[in-house]
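Asker: Show me the folded form of this:
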Amino acid sequence: MVFLSNEGILRISFNESIKYDKPNRIYPFENSPIYESIITDCAKLTKGDDVKDIYEIMISLSEEIKHDSEPGDTIAILPKNNEKEIDEILEILGYKDYVNDDCYFYVLNEKKRKLFAHLPLKSTLRNVFLENVDVRSPFKKTFLKKLSDYSTSNDKKLLEDLSSPKSENYLNFVEENNSLLCFLKKFSSCKPPIDVILENLHPLQPRIYSIASSPLIKNQLKLIFSVIINENSHLKGVCSSYLEKTALINGSIKFYFRKPSFRIQLQTNPVIMIGPGTGLAPFLSFLETLNLKNIENSDCWLFYGCRYNNRDFLYEAKLKKYLNDGVLKKLSVAFSRESKKGKIYVTHLIGNESDLIFNKFVEQNGSIYVCGDAKNMFKDVQEALLGCLVGNGMGLEEAERFLEGKIKEMKYIEDKWV
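Answerer: The predicted model follows:
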């Protein structure tokens, strides 16, 4: 078979079987077998311009899928890359006629076999690129240096410059060229062998989603997700686009339950929940559980943020019903694009409720749960809470120590997603 480099430690064969036991791949925080289930229902929750496309999906759970969970638990979905993108990559590399042929993967260095645990013993090139490797992760300099060996003229010179230790353009390059397809189109003379590509691509990692339905509902679970679009490449996120496509045809997905890290306790102390956008998901599970248990007059307070009242206020009717029924005691909603005075976020609402938050969090020993985007929100929320503590008589150092104590006591818990 042509196109193989016979370099490195990874080998691909199209005409022989493998004779060793392959190490099992260990997934992050794995707490169950990998299940495959059908998406039975899909609904778009947002409408109009200037908002993300957010979907609700229902995943069927058969009797064989038995798992004890609590509000706040998560699952990890095993995504697939975009089929059109993968087909284009393999065609550019010159493998169009071989993508569906059986091939075998083996590693020459016994000690490094675990590095390739994400690759199957036997598959096809198309399936491996669809299911096992990340074609959107940034290239390391060592990979760019290796790729320069298979490039010519200006492409070779530019790749050698980018991979040099003192390169001034590397960071800008990886930000703007954050996919294998984008790279191959930019460096058209680069034709590396397939084993070089696979040896340097990262594993395709699972994506984490909070369960948005109560664990008391045993035959299905609910997820909500937004379709992410990269600002530089304008590509949809790998998993969100995969879920969108699969949900619209009621296809099946693979997933596993994760070890709990953000469980919301059913307790009598005040509970403050902070979750803009799809960060609402674990709190929906918590509130639905309270509702199914007929727990009324609970001291639960939800801070929720979105852009517009009539475009992306998720589960507005349900939240207001929980409020009227006493499942939810207080609901504070920030619409960031509707104020003439500037953008309003949940952190502004927290500042406006300083005295009441101090009463519930400090004087009544309440708990705070925060779920959302890891990029900016968590630092801003902590600063807003410190402002509440300082505004009610604590010194800054005392307030910081108090918050650190709450974190250690699991009375202040964050669930961050990227």
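Asker: only C-alpha atoms for contact and neighbour calcs from this point on.
Answerer: Will do.
Asker: distance between stretch 359-377 and the chain's centre?
Answerer: Relative to the mean C-alpha coordinate of its chain, stretch 359-377 is positioned 21 Å out (C-alpha atoms, centre = their mean, to the nearest Å).
Asker: what does it contact?
Answerer: With C-alpha atoms under 8 Å, 6 or more residues apart in numbering as the test, stretch 359-377 has contacts from 264, 269-280, 282, 378, 411-418.
Asker: mind running it again at 6 Å?
Answerer: 269-275, 279, 411-418 (C-alpha atoms under 6 Å, 6 or more residues apart in numbering).
Asker: Start and end of it, how far apart?
Answerer: 23 Å (C-alpha to C-alpha, to the nearest Å).
Asker: this one as well, want them side by side:
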Amino acid sequence: MATSTTGPRATDVVFMYGSQTGNAESIALNLLDQAQQRGYQAQALVMDDYEKVAFHPQSVYVFVVSTTGDGDPPDNATKFWRYLRRIAKKQSENWSFMRYTLLGLGDTNYDNFCNGGKRLDEKLRELQAKPFYPRALADDATGLEETVEPWCAGLWAPLAEVCQTKSGGKVLPGTSKGSTAETVVPVPTPTTTTITTTTSSSSSDVPRITQAQYLTAPDALKTTLALTFQPLPAAGKSADFWPGDAFGVICPNPTPLVGALLVRLGLADTADTPLTIAPVAETTPIPTYLSHLGPVSPRTIFTDLLDLVAVPKKAFIRMLADYTADAEEKKQLLYLCSKQGATLFSTFRDLRPTLLDILTTFPSCQPPLERLLDTLPPHQPRYYSVANAPPPPPPSLSTSEGDEASHSTFDLRFVFNVVQYDQPAPLVVKREGLCTPWLERLSLGRPFPTPTAPLHLFLKPNHHGFQLTRDPTRPIVMIGPGTGVAPFMGFLEQLARSTPASASRETWLFYGCRDPRKDYLFRDQLEGYERDGVLSRLVVAYSRYSPSSPPTPATEGAEHPRYVQHHLRRHAADIYRLIVHDNAIIYVCGDALNMARDVNETLAEILVQAEKNEDDPHFGITLMDAKKLLVQWMQEHRYLRDLVSQ
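Answerer: Next up, the predicted model:
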């Protein structure tokens, strides 16, 4: 077949996206809009809708894919990824006809940076597909725009060489290489409109909080809560979960913030008038999260649909400039999102201003609601690990009956730190997180069990492997300092119910906190699990322990190990035996930026430095090979991580 730069040109371009939080989708729809303006026959669809397109030489493909979890593909790309693996394994198809390019989105706070994009590129090349334009990998830790902007700008020339266009791929009239628009991130044209006023009302079942408990002392650095709630029977129909799964909490934006925005945007008088959201044109799709909505009011839009505290993107700032009346303010906004203003934008981004902060700073800016729907990201659920095991079926019932009965009512428990922080200078304003302070306020001052609380949630099974193994004989090593211990409480509760066959398995937990007097979470339960033999070893590190602290069995004077990786080194011989010779599964939960990287480095060092016989499978292994082995174990689900960027 023809290469990516020779032979007949394709007749259309297909933008395929895999998006977890909406960034990849927004970029793909932006590119679709620009492609249509440039005369291309184009469409955009989520990767899991791959069956809607027939992969053939008449199309060119542009993939925009993010990465979630520990290097996993987004939820709406998993079906497509399984499809690619299946046909690659069977060697049933040859995609040498395909001409494609790829933009990956990731975060270097995580070890497996842009792994979703990298793996997709590798799989397409394995199928002999040919890139017509070099891939790019954008880093959200420093700002996606730094990579996305030049990559998008550079796409159109090579695309015109491989795909037909009615206008030759030229820029629309009114723009030129020297114009301001060419120095900023392209802004999508309006794709939504609020048109019809209607009346509607709806209600849904919500769970109720049944218990709230502070797990830390009042003088601890962080405030940690454990909440238990019971979904109502309607929600209980989907109660099929297993230790390691998570659930999403959908919390509203703060009422004062919503109210202030409605006033600022002149929407206070019509705040509760239902509106219908529809695309401007049939060929221009609206974001997925808006596509299935019924009538909604402006108050609902700002309360439940839009992320009002998201880190601002350049495309959003560029849109605001279009609706700013004051010339000086407009100039400042345009400079802020230009290439020349990159340093200032980075500083601005680090301040993490809310939408209200920005509109207050630029008082003549008056964006319409339609454009906010176009450019603001969707309001995202907050995910938490389930910290308990599912209820066992009553022994008097059959399996099917027991499953149904156990799912009619059940508890879900989770643990979280109440997020509070200071906004950087020059603002130095005290801020708080969105969901965790709301959850704390929701549970304070109410007798338990509480009346029905405005708490909306959904279970999220962990499809990427971070679940308690169902093999009753396989050893497990759990590493989870701080609230990273939460999923392991569910593991241990489930193991405590295990059959005698699992009693022979080794179970280790490496836990860490700052001070045993202040923030040792679940201390009584963990030490009880060790006494009862559910845990073979409980190893605890205290990062802020001092000799003046009361002695405990796990402390060994002022020179005790401070972090979990220090204890891993101290127990290196056992760890090597468990993970190499006994085929143990390693679970790591918690901070991606520091803890997970330190643990990964320590495990690699243990593989290298452990005493070995010449017949040992890893005799003479180098540090680089050890790290490659850990990556292999991740793919084999022997080394599983559930990480969050703090």
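Asker: Helices - which of the contacts of stretch 359-377 of structure 1 land there?
Answerer: Among these, none falls in helices (DSSP state H).
Asker: Narrow these to those that are buried.
Answerer: Buried residues within the contacts of stretch 359-377 of structure 1, counting neighbours by 16 or more other C-alpha atoms under 10 Å: 269-275, 279, 411-415.
Asker: Need the max-distance pair from these.
Answerer: Across these, no pair lies farther apart than N269 and G279, at 22.1 Å, counting by C-alpha to C-alpha.
Asker: what do we get in structure 2 for P276 of structure 1?
Answerer: Alignment note: P276 of structure 1 maps to P481 in structure 2; criterion TM-score structural alignment.
Asker: and of the buried ones among the contacts of stretch 359-377 of structure 1, the nearest to I89 of structure 1?
Answerer: Comparing these against I89 of structure 1 with C-alpha to C-alpha places G279 closest, at 34.5 Å.
Asker: check contacts around the closest one.
Answerer: By C-alpha under 6 Å, 6+ apart, the residues touching G279 of structure 1 are 371-372.
Asker: Summarise which helices and strands the longest strand seen in structure 1 is packed against.
Answerer: When structure 1 is parsed with DSSP state E, its longest strand is strand 35-44. Judged by 3 or more C-alpha pairs under 6 Å, 6 or more residues apart in numbering; DSSP states H and E, the packing partners of strand 35-44 of structure 1 are strand 54-60, strand 252-257.
Asker: Could you tell me where the longest one falls in structure 2?
Answerer: On structure 2, the counterpart of strand 54-60 of structure 1 by TM-score structural alignment is residues 224-230.
Asker: just the helices in the stretch 1-150 of structure 2 please.
Answerer: Listed in chain order, the helices of the stretch 1-150 of structure 2 (DSSP state H, counting those that start in this stretch) span 23-37, 78-90, 115-126, 145-162.
Asker: Tabulate the ones you listed (JSON lines), appending mean neighbour count.
Answerer: What follows is those, written out as JSON lines (neighbours: other C-alpha atoms under 10 Å):
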{"stretch": "helix 23-37", "mean neighbour count": "22"}
{"stretch": "helix 78-90", "mean neighbour count": "14"}
{"stretch": "helix 115-126", "mean neighbour count": "20"}
{"stretch": "helix 145-162", "mean neighbour count": "18"}
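Asker: Need those helices in a markdown table (columns: distance to P231 of structure 2).
Answerer: Output for these, formatted as a markdown table (distance: least, C-alpha to C-alpha, whole Å):
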| stretch | distance to P231 of structure 2 |
| --- | --- |
| helix 23-37 | 31 |
| helix 78-90 | 28 |
| helix 115-126 | 34 |
| helix 145-162 | 41 |
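Asker: out of those helices, which comes closest to D245 of structure 2?
Answerer: helix 78-90 (17.0 Å).
Asker: where does the equivalent of A278 of structure 2 over in structure 1 fall, helix, sheet strand or coil?
Answerer: In structure 1, the residue paired with A278 of structure 2 is Y106, using TM-score structural alignment. Of the three states, Y106 of structure 1 takes strand under DSSP: H, G, I helix; E, B strand; the rest coil.
Asker: What strand or helix carries D374 of structure 2?
Answerer: Using DSSP states H and E, D374 of structure 2 maps to helix 369-375.
Asker: residues in structure 1 aligned with the next helix or strand after that helix?
Answerer: Toward the C-terminus, helix 369-375 of structure 2 is succeeded by strand 382-385 as the next helix or strand (DSSP H and E). Mapped onto structure 1 using TM-score structural alignment, strand 382-385 of structure 2 spans residues 207-210.
Asker: Would you mark the buried spots in that stretch?
Answerer: Using 16+ other C-alpha under 10 Å as the burial criterion, the residues of stretch 207-210 of structure 1 that qualify are 207-210.
Asker: Generate JSON lines for these, with distance to I18 of structure 1 as supplementary columns.
Answerer: Formatted as JSON lines, the buried residues of stretch 207-210 of structure 1 follow (distance: C-alpha to C-alpha, whole Å):
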{"residue": "R207", "distance to I18 of structure 1": "30"}
{"residue": "I208", "distance to I18 of structure 1": "33"}
{"residue": "Y209", "distance to I18 of structure 1": "36"}
{"residue": "S210", "distance to I18 of structure 1": "39"}
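Asker: Closest one of those to T124 of structure 1?
Answerer: R207 (23.5 Å).
Asker: quick one: the closest one and I75 touch, right?
Answerer: No: under the criterion of C-alpha atoms under 6 Å, R207 of structure 1 makes no contact with I75, lying 8.3 Å away.
Asker: picking up where we left off before, residues in contact with the match of A278 of structure 2?
Answerer: Here Y106 of structure 1 is in contact with R11 (C-alpha under 6 Å, 6+ apart).
Asker: I'd like the distance between it and S17 of structure 1.
Answerer: Distance of Y106 of structure 1 to S17 of structure 1, given as C-alpha to C-alpha: 10 Å.
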